[in-house]
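**Student:** Coordinates for the following, if possible.
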Amino acid sequence: MPKRVGVIDLGSNSARLVIFERTSRFGFFILAEHKIKVRLGEGAYENGGVLQPAAMQKCLNAFVEFKELLQKYGAKRVLCVGTSALRDAPNGGEFIKLVFKKTKIAIRKIDGESEAYFGGYAAHNLLSDFKEGVSVDIGGGSTELARIKNGKIEAKISLNLGTVRLKELFFDKGDMGGLYGYVNEAISAVGDEFASSNLIAMGGSARALSNAIMAIENYPIKIVHNYCYDYEKYAPFFSKLIGAKTLELAKFPIKKERYDTIREGAIIFSEIAKKIGAKSVITSGVGVREGVFLGSILHGANLPKNFNPSLKSLQDRFASESSHADKFAKALFSVFFSLHKLEDRYISPLCYAAKLCEIGARLGFYAKHESAASMVLNGLNYRTSHEQKALIAAIIAMHGKPNLSPNFANLSEILPNERTLAWLSFLCEFARILNENALKNLEFKFENLTLQITGAKNKLMLKDSLRKLPKPAVFAINFI
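**Tutor:** Predicted coordinates for the structure are as follows:
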């Protein structure tokens, strides 16, 4: 597959183009993302699903622009899927031919279950670890659910329940009784197999709700992917939002572009959450687009269990290939255990930090560790919880010092205590120094409050660097 791949997701409300760049076999990142609110389904739901001329023309214009962007980014392959509005439309085939004739972009019309599958597949592979859950992807024309359990998608369903559909059929007419009747009838098709305490929120409306809660909480990380919250705690907030008048929406931390459909989205979200018995919400920044892309490189298989595509991508682009820092960090964690007595769950973020602590040098030597920490916060997204990401960034930013830099102090509310941070920062910097001195085959032994290092006896720069490194406890270092 080419290095850069464009994926277009054509929904009832918006068309999105994402440019994925592969850095290795499974390592990748999003190079660019562009969204155009095309409203392909506008006017269709009151006309038997028939796509209206004005909506088709606007959407066609968007595809012309997407074609120009694909050429600009040098994307050699394009994957395009059309969802609810297109599959509902009697004249959908006509529109597909029109787009291909004008742009040579082939739209693949997918059914509702396929749409549910792609969303669930992306969430399963790219969220941080969760045992089970139900992905709920709220779109303009439909809502898809996928039951994820035991490492696979066990059930999927598509409902003719979307924000634009509800807006045109009921909300704009003030028919709230009809709206709730319609919603409840649609949701009645969701069987007991979808019961779950974890709701995985997808789609623009659901993410907008998560962003609003993050704003209310003044949450320190601004990336919505992997953000989690207690559904019952915020159910009253959803109720207030649903009951608000249009002119009152400015009082809520909702982007203005979402005003026209956010209440419809909140209704769908709340009713489904109650139907499946959700207690916790896990926000997914990935969905159909990422599912389509992953399917093209994995051919339906899952990413390897302990593989992190974001970590690999950052390493591919910015890290040294010859680094042994993570191995040193793991060995030091073990050898100093009698002093720090930290839980084994800290080994993984420590090793991640050791692998990534030098990536900031690609931006410049000075303040390279704060640069690396910022790169982690913005780039280490897939398969990493917010707490893990914050911890990895903090370890790197501390650069062996016992205190967190003021530039990252806002992360403290989701970080472990100062003693734990001080030890992890020390271990990471110790490992970085060993790696910097081009050392490989070292042996460590700790006894009588003395660390013995075998294999680096004549390394003057190493000794000088370790002498300057603040220790989180009292012990000696001996080179033999």
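**Student:** Only C-alpha atoms from now on, for both contacts and neighbour counts.
**Tutor:** OK.
**Student:** Let me see the ranges of the strands in the stretch 151-300 of the chain.
**Tutor:** Here the stretch 151-300 of the chain has its strands, by DSSP state E, counting those that start in this stretch, at 152-159, 198-202, 228-230, 280-283.
**Student:** let's see this one next to it:
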Amino acid sequence: MDRLTEGRVFASIDMGSHTLRLLIVRCREDKVVEPVRSERRVTRLARGFEPAGTLQPRSMERSLVVLEEYARMCREAGAARVVSAATGVLRRAENAAEFLDAAFRATGWRPRILSETEEALLSAKGMMSVVNPRVGCFLCFDLGGSSTEFVLLDSASQRVLWTESFFIGAATLTERFFRTAPALPGSLEAAADYARAFLAPARAAVHRSLEGLAAQPGPPKLVGTAGTVTTLGAIFLGLERYRPSAINNLMLHEDWIRRTILDLAALDCEGRRRIRGLETGREDIILGGALIVQEILRLFSSDTLVAVDAGLLEGLVLSGIEEERGIRSPLVSPLTWYRKRE
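**Tutor:** As a prediction, the model looks like this:
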């Protein structure tokens, strides 16, 4: 048997507030994980969530159709195990149980709603599986549609120093401040003020956590993942076809992000769709997401961040493989990714 076709097949599904993602992998006996299939569909599960705090019927219907499609793909691939997790808006929706019951009927498995801490740690596991080099302290953030998770970790000891989730994301900030495009006068400033105040407790918490270390490591390296960050990376590179390997460990600068925000704010959605690298279906929320990224950089007085494609989806599948194989690992997995030449 060929080394690239041996091993058991695993899958993970990330049911986010804006996008549903699927990853199917094959894990070889030498602990090398080979991606077999990767899919993403924009379903806008969080659309219309506020102010009532409920999922809307059309949003649920779109998501269930995609979940049925993903279930078929997993069966066709012969997945031995599927880890399906729900995050963000499903933690808060009053009718989350109704949606999860329907998801079970559609797929045969019941998605698990991750706690804020579980989501943050699994995202960090996925991110650290591709970050290079892994030296010093890292402040990892996963900026989703309705929430942003932070994990501060010391790579030397693989200790988590602090973790927190904030109910602010690209979709929720858009619904509050950017319902029209181009952005209305004053909306950029109002949204920035709101995001800055909302995330302010993170700066004090990180400062306290670093003070407790015996050896002062200096400012943590900022590492970001999820749709907003990866889309910004694709725009920066002008990618005609999205390639995860091109995004992993890409440096994005605050000055470029600031200019991009101003450009996005001046465009309507049709104009944004013409930007090379901007994922279709993200044109309405990319401005809100980019603004949150800018405020995170400013909050921690950083000029740059490291963008990575890997995150929660990869963390879920790695943890599933580790659990089946009896591997107890901290944040940095002993499993490694197969690197295909492009």
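**Student:** ok, residue 87 of structure 2 - contacts?
**Tutor:** Contacts for residue 87 of structure 2 (CA atoms under 8 Å, 6 or more residues apart in numbering) come out as 14-17, 113-116, 119.
**Student:** quick one: which of those residues sit in helices?
**Tutor:** When DSSP state H defines the helices, the subset of the contacts of residue 87 of structure 2 inside them is 116, 119.
**Student:** Specify which member of the contacts of residue 87 of structure 2 is nearest to residue 313 of structure 2.
**Tutor:** residue 14 (5.7 Å; CA to CA).
**Student:** just the buried members of the contacts of residue 87 of structure 2?
**Tutor:** For these, a burial check counting by 16 or more other CA atoms under 10 Å picks out 14-17, 113-114, 116, 119.
**Student:** how about the helices in the stretch 351-480 of structure 1?
**Tutor:** In the stretch 351-480 of structure 1, the helices defined using DSSP state H, counting those that start in this stretch lie at 368-379, 386-398, 418-436, 460-468.
**Student:** can you tell me which residue in structure 1 aligns to residue 35 of structure 2?
**Tutor:** Superposed on structure 1 with TM-score structural alignment, residue 35 of structure 2 falls opposite residue 30.
**Student:** so who does the residue most central in space within structure 1 touch?
**Tutor:** The structure's structure 1 has its C-alpha centroid closest to residue 225; by CA atoms, centre = their mean the separation is 3.4 Å. For residue 225 of structure 1, the contacting residues are 127, 283-286, 381, by CA under 8 Å, 6+ apart.
**Student:** Reformat the residues you listed as TSV; add distance to residue 160 of structure 1.
**Tutor:** Formatted as TSV, those follow (distance: CA to CA, whole Å):
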residue	distance to residue 160 of structure 1
127	26
283	22
284	21
285	22
286	21
381	31
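**Student:** For those, which two are the farthest from each other?
**Tutor:** The two members of the contacts of residue 225 of structure 1 with the most space between them (CA to CA) are 283 and 381, at 12.3 Å.
**Student:** residues shared between the contacts of the two?
**Tutor:** Going by CA under 8 Å, 6+ apart, residues that sit against residue 283 of structure 1 and also against residue 381 are 225-226.
**Student:** Would you mind finding the most buried of the helices of the stretch 351-480 of structure 1?
**Tutor:** Of the helices of the stretch 351-480 of structure 1, the one with the most neighbours on average (mean count of other CA atoms under 10 Å) is helix 386-398, at a mean of 26.
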